[in-house]
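A.B. asks: for reference, the sequence and a predicted model appear below.
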Amino acid sequence: MWLLRLKPHLSVSIWTLVLLGNAWLPLSEGTPKSSSPFRTFQVTDWSLTHLVVHNKTGEVYVGAINRIYKLASNLTLMRTHVTGPVDDNEKCYPPPSVQSCPHGLVSTNNVNKLLLVDYSGNRLIACGSASQGICQFLRLDDLFKLGEPHHRKEHYLSSVNESGTMSGVIIEVQNGQNKLFIGTPIDGKSEYFPTLSSRKLMDSEENAEMFGFVYQDEFVSSQLKIPSDTLSKFPTFDIYYIYSFSSEQFVYYLTLQLDTQLTSPDSTGEQFFTSKVVRLCVDDPKFYSYVEFPIGCVRDGTEYRLIQDAYLSKPGKALARQLGISEDEDILFTVFSQGQKNRVKPPKESVLCLFTLKKIKDKIKERIQSCYRGEGKLSLPWLLNKELGCINSPLQIDDNFCGQDFNQPLGGTVPIEGMPLFVDKEDGMTSVAAYDYRGHTVVFAGTRSGKIKKVSASGIMAMDLLGSFIFCWYMCLPLLHKTDTFSTKLSLRMMALLFQQEPKNSDNCA
């Protein structure tokens, strides 16, 4: 699955999907345009926010403001589903469709914040910002609306309308209950929304248990809320979920949040942010396995702590040999901006980094083992609001340990550092994708200025997207016209997908 998220500070009037292939048919809302060396899908009315590609059919689903689009693998428009605008007011809880609201309703855009393919249910999950963040289930074939659960508080995920800050992972359970892990900012509304939760994914869209917590009793449930004490001290505290994935028996999130250790509670002071890797066991309904670690990269003494994007991949044969790992192991490519300030408009200086999942797992295991020896504290100030000491226990902690009702939740204190591959001091990298071609790992990073940078073992080649010239690295593909950073990012993911095609003319390279 290929997922694109729009960064919140980007704003353009024309949005373009560009497929880098050998055909020459551009499309705009399904209407052909003049001849061009790309296939494109272009919209002028609504900003695009997310993209997923079906892993078997190659069909493309695009989330936008007020729209969901289905495209063929060549970007021909097949279906359009309208999600907004709707008459709404973010102060209305429950939403006005459920209960009459004393606040005035206005026509409100519905920003698509989450787009996932539920393969076992043959449906698309599209969650928006309107009506307190309810989701629609759409049939994959024709985007027919199968259901829109909105009557229970569990159906409201978050009213935050900033795209690229919510992330989800579907876990399919053989002969069991499928789950949906959701991470989202809450804009201070902890009484309404958990920031992290595990939800039931029912077969029927009308089932009353849809999106109910996987586990809930009087004291414990499958959710994590930002404490009111934290919000009282730091009113702007929130957690932004930049990327998520599952690996083996764990779910991981890469997040960006206010650093409460560096930021003064005084609202007039400077704000600092920190990036975290969050891990949960898939089969831990009580969230006893919750662990988070600061994560980042350092190059030549400069710290890069603001996560922009990430991409889970496998190493090619050459890279696996260099890293000393198996080709079957997971690796993580990441992009960080320099420093810890300015989340919305981060510094242009950025770094492309590599993590092995083995290193992340080993660091987490070492931290858990240390805590179960009674060493140190839980070190999770934003969640616990006090320092609690670790409790000594004879339990043996292995790679698959999923927590107990003590020594949790647990935070790391020393950042897990990635391997810096390339520093960009001018363009500001915002996205990353990777692909293994004949044993070689190719990494592409999109920038704010509309460039794609290719990083390989032999170095870097930057390609300005102002023209339609051809570049070659194991194969030839035409470059797209420069339109905006978003199309670069979206095309970046399409590039990674389409690089699996063999080149037709590998000698025609410039």
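C.D. replies: On my side now, so go ahead.

A.B. asks: CA only for contacts and neighbour counts going forward, please
C.D. replies: OK.

A.B. asks: report the longest strand in the chain, please.
C.D. replies: strand 302-313 (DSSP state E).

A.B. asks: any idea how far it is from the middle of the chain?
C.D. replies: 12 Å (C-alpha atoms, centre = their mean, to the nearest Å).

A.B. asks: please apply the same query to stretch 412-429.
C.D. replies: 18 Å.

A.B. asks: show me what the helix or strand following the longest strand of the chain is packed against.
C.D. replies: Downstream of strand 302-313, the next assigned helix or strand under DSSP states H and E is helix 317-323. Applying 3 or more C-alpha pairs under 8 Å, 6 or more residues apart in numbering; DSSP states H and E, one finds that helix 317-323 makes contact with strand 440-447.

A.B. asks: structure B:
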Amino acid sequence: VIDPSTGRLYVGGVNSLYDLNHPDLSVKVHTSTGPEEDSVECPNKASCLSSNVRRKTENSYTKGLAVYERSSKLIECTSLFQGRCRWRNLYNIDQKDVIKESQQHVVANDENSSTVIFVGTFTSQDNIQITLGDVLYVASTFVQNGGPFRDDVPAVASLSLDQNRLFDISAQGVGTGTEIKLERKFRGTYKIEYVGGFQSGKFAYFVTRQPKGDTTQGSWPYISKMVRVCTSDAHFWSYTEVPFECAHRNEFYNLVQDVYLSKPGYDLALSLGISVEDDVLYGVFVKGSSLEETIPSSKSAICVYSMAMVEKIFLSNIELCFRGETNKNLPWFKSTDRCIKTRYLGQEVLCGKDVNSHIGGEIPVEGSAALITHDAQFTSIATNTTRAYTVAFIGTHDGRLFKTVIENRSSAFVYRSLEIGDGKPILQDLELDATGDYVYALTPKKVVKVRVRQCGGAGDCRSCLAQRDPYCGWCVLNNACVPESECTKSIPSTAHDWLTYRNGRCPAIRSVEPDKVQRTSASYLNIELENLPNLGGQLTCVFNFGTLGSLSTLAQPNGGLDSRIRCPTPNGLPEIPLDTHSLTIRLAVSNSIEGPPLAYTNFTFYDCSRFKLCSAC
């Protein structure tokens, strides 16, 4: 995770927690989190140390990290001692007297079971929406062999971040509270894998992979779902699940791998019918190698969802239940009854009622894939915007990072692929720094810092625009491929100063007259240019003979128009090779002899004296 106020990067691993300096990823502070003597038979660390329970050395696996800015704390959850969370001083993670740990077990207590945490809000349920405090939203997979105390661990909960009630269930009543637990008979067969979580508006969301139906009655295909609770619901009556789909031409990518909530660029917002200030959810999915498994294939897709559309789908599912037209469909949370018809509608039911609580909706949140591939397993995603563009950074299972432009809700393309993971998976935790200049990627063994803008590889306008990199464009005055912020523009500036792949047309040579000349005859070439702004300086014609070198002459105005120049052919032309009678070279127009050309074309020098016979001539 990244502290947005300082840019510092915190990385949790096995038995270790690091605070890294963001410029060079050097270690600022390191603290050990394990290993420890532990047992699944111990309810907590103190009882483990004082009891006769047989213990063994166990690693501490970091299950979740979150920055709590309001109190300058880093929240860290690990697998030891039944799965607990603690907070640390954000500016000194090794400061022992600040560390406070949860008294309850709240996350998965093994290496591989999923846990998702994020800091959100908990508000009162009146029209004033008074904020009662910040909370930690937590979701974790039930660990089947995790010992006798796993029954106490909620599937989804919100925990208080008040210092006096730290990590307690944020609201607790008689038989209700801000938690929901997996029904006992499903704990051995029904596995919910939590993939991501976030808050949007007045709702907290989790994204999952889970069986489609009642696993006590047989096997079911795995699907993706969105889970939602209202942040003002002190009972979690508003807990609702709906299917979460991503498809392309009736092929469903059923396993969500990662999600990322952020804003859209102008072009994407326009296609979604929203503004650039609205929330958009980006998801990467894979097609399962078999329906009953969560083993991914190499068929992957990215889908885009406006949160306004997501809210409408949730409301439709909830209203269907409150009209008494469906069942509640959540047997794994002991909610299977027929929905009761009520007079509640619209905004009245958004945050739940004691009637029709815990709803399993059947109307899906549908997405049409903007990008698909059959040779890469997507693992992670983060997005950013630049000008009108939406840019996605997608990690893969074999260590690649795809830089991608999402043009609209159903179209995207990869403009660059980088090998950064040494063949190892790029893990879910892709993060952009606060400036948007760098993306941080995590693999099982290392953290990689990747510059977002990489414009330096193109030597001319055509190759610059051919990259289709939304961060880069051809700066005509500088004669270089650079970000717009580094481009010198004319005064007043024009659309031709900095050219992009979408709306830019490179300076070009429209015509050269004559288009070929006798090598031994001095001649003037009349050159007509297009898409060339007024550079206000001397232009040069450069005659490039490849391995034979180059010669240049100064251009002169021709006819009083900036788009027309005339150049003399140079003296000292190299000899035409003996086995031919002409030489085709590259003729370029440049504003400097050494720099890259503004525009170029082919030009031919010929030698009639090479023909010795009348018939050949």
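C.D. replies: Nice, I can see it. Small disclaimer: the values here were computed from a predicted structure and weren't measured.

A.B. asks: TM value for the aligned chains?
C.D. replies: TM-score for the superposed chains, counting by TM-score structural alignment, normalised by the length of the first structure: 0.78, backed by 431 aligned residues with a C-alpha RMSD of 2.7 Å.

A.B. asks: re earlier: what span of the second structure is the longest strand of the first structure aligned with?
C.D. replies: Using TM-score structural alignment, the residues of the second structure aligned to strand 302-313 of the first structure are 251-262.

A.B. asks: ok, and for that stretch, which residues are buried?
C.D. replies: For stretch 251-262 of the second structure, burial by neighbour count (16 or more other C-alpha atoms under 10 Å) applies to 252-262.

A.B. asks: and these as JSON lines, adding distance to N544 of the second structure?
C.D. replies: Formatted as JSON lines, these follow (distance: C-alpha to C-alpha, whole Å):
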{"residue": "F252", "distance to N544 of the second structure": "54"}
{"residue": "Y253", "distance to N544 of the second structure": "52"}
{"residue": "N254", "distance to N544 of the second structure": "56"}
{"residue": "L255", "distance to N544 of the second structure": "55"}
{"residue": "V256", "distance to N544 of the second structure": "54"}
{"residue": "Q257", "distance to N544 of the second structure": "52"}
{"residue": "D258", "distance to N544 of the second structure": "51"}
{"residue": "V259", "distance to N544 of the second structure": "51"}
{"residue": "Y260", "distance to N544 of the second structure": "50"}
{"residue": "L261", "distance to N544 of the second structure": "51"}
{"residue": "S262", "distance to N544 of the second structure": "49"}
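
A.B. asks: give me the mean distance between the longest strand of the first structure and the second structure.
C.D. replies: Compared with the second structure after fitting, strand 302-313 of the first structure deviates on average by 0.9 Å (mean C-alpha distance after the TM-score superposition for the first structure).

A.B. asks: what ranges do the helices span in the second structure?
C.D. replies: 45-50, 266-272, 307-322, 461-466 (DSSP state H).

A.B. asks: check contacts around D330 of the first structure.
C.D. replies: 247, 312-315, 356-358 (C-alpha atoms under 8 Å, 6 or more residues apart in numbering).

A.B. asks: weed out the non-buried ones from those.
C.D. replies: 312-315, 356.

A.B. asks: tell me the one among those residues nearest to E327 of the first structure.
C.D. replies: P315 (5.5 Å; C-alpha to C-alpha).

A.B. asks: identify the residue of the first structure aligned to P425 of the second structure.
C.D. replies: So, by TM-score structural alignment, P425 of the second structure is matched to T485.

A.B. asks: just C42 of the second structure next, same as before
C.D. replies: Using TM-score structural alignment, C42 of the second structure lines up with C92 in the first structure.

A.B. asks: how far away is its match from V106 of the first structure?
C.D. replies: 11 Å (C-alpha to C-alpha, to the nearest Å).

A.B. asks: what's the answer for E218 of the first structure, then?
C.D. replies: 38 Å.

A.B. asks: now swap in L146 of the first structure and tell me
C.D. replies: Taking C-alpha to C-alpha, one finds L146 of the first structure at 26 Å from V106 of the first structure.

A.B. asks: and the two? Which one has more around it.
C.D. replies: Set side by side, L146 of the first structure and V106 show more neighbours around L146, with 15 against 12, by other C-alpha atoms under 10 Å.

A.B. asks: in contact with the counterpart of F272 of the first structure in the second structure, which residues?
C.D. replies: With TM-score structural alignment defining the correspondence, F272 of the first structure maps onto P221 in the second structure. By C-alpha under 8 Å, 6+ apart, the contact set of P221 of the second structure is 211-212, 291-293.

A.B. asks: what do we get in the first structure for P364 of the second structure?
C.D. replies: By TM-score structural alignment, P364 of the second structure lines up with P415.

A.B. asks: so where do the strands sit in the stretch 201-350 of the first structure?
C.D. replies: All strands of the stretch 201-350 of the first structure, identified by DSSP state E, counting those that start in this stretch, fall at 223-224, 239-247, 250-258, 273-281, 291-299, 302-313, 331-338, 350-356.

A.B. asks: cool, thanks, talk later.
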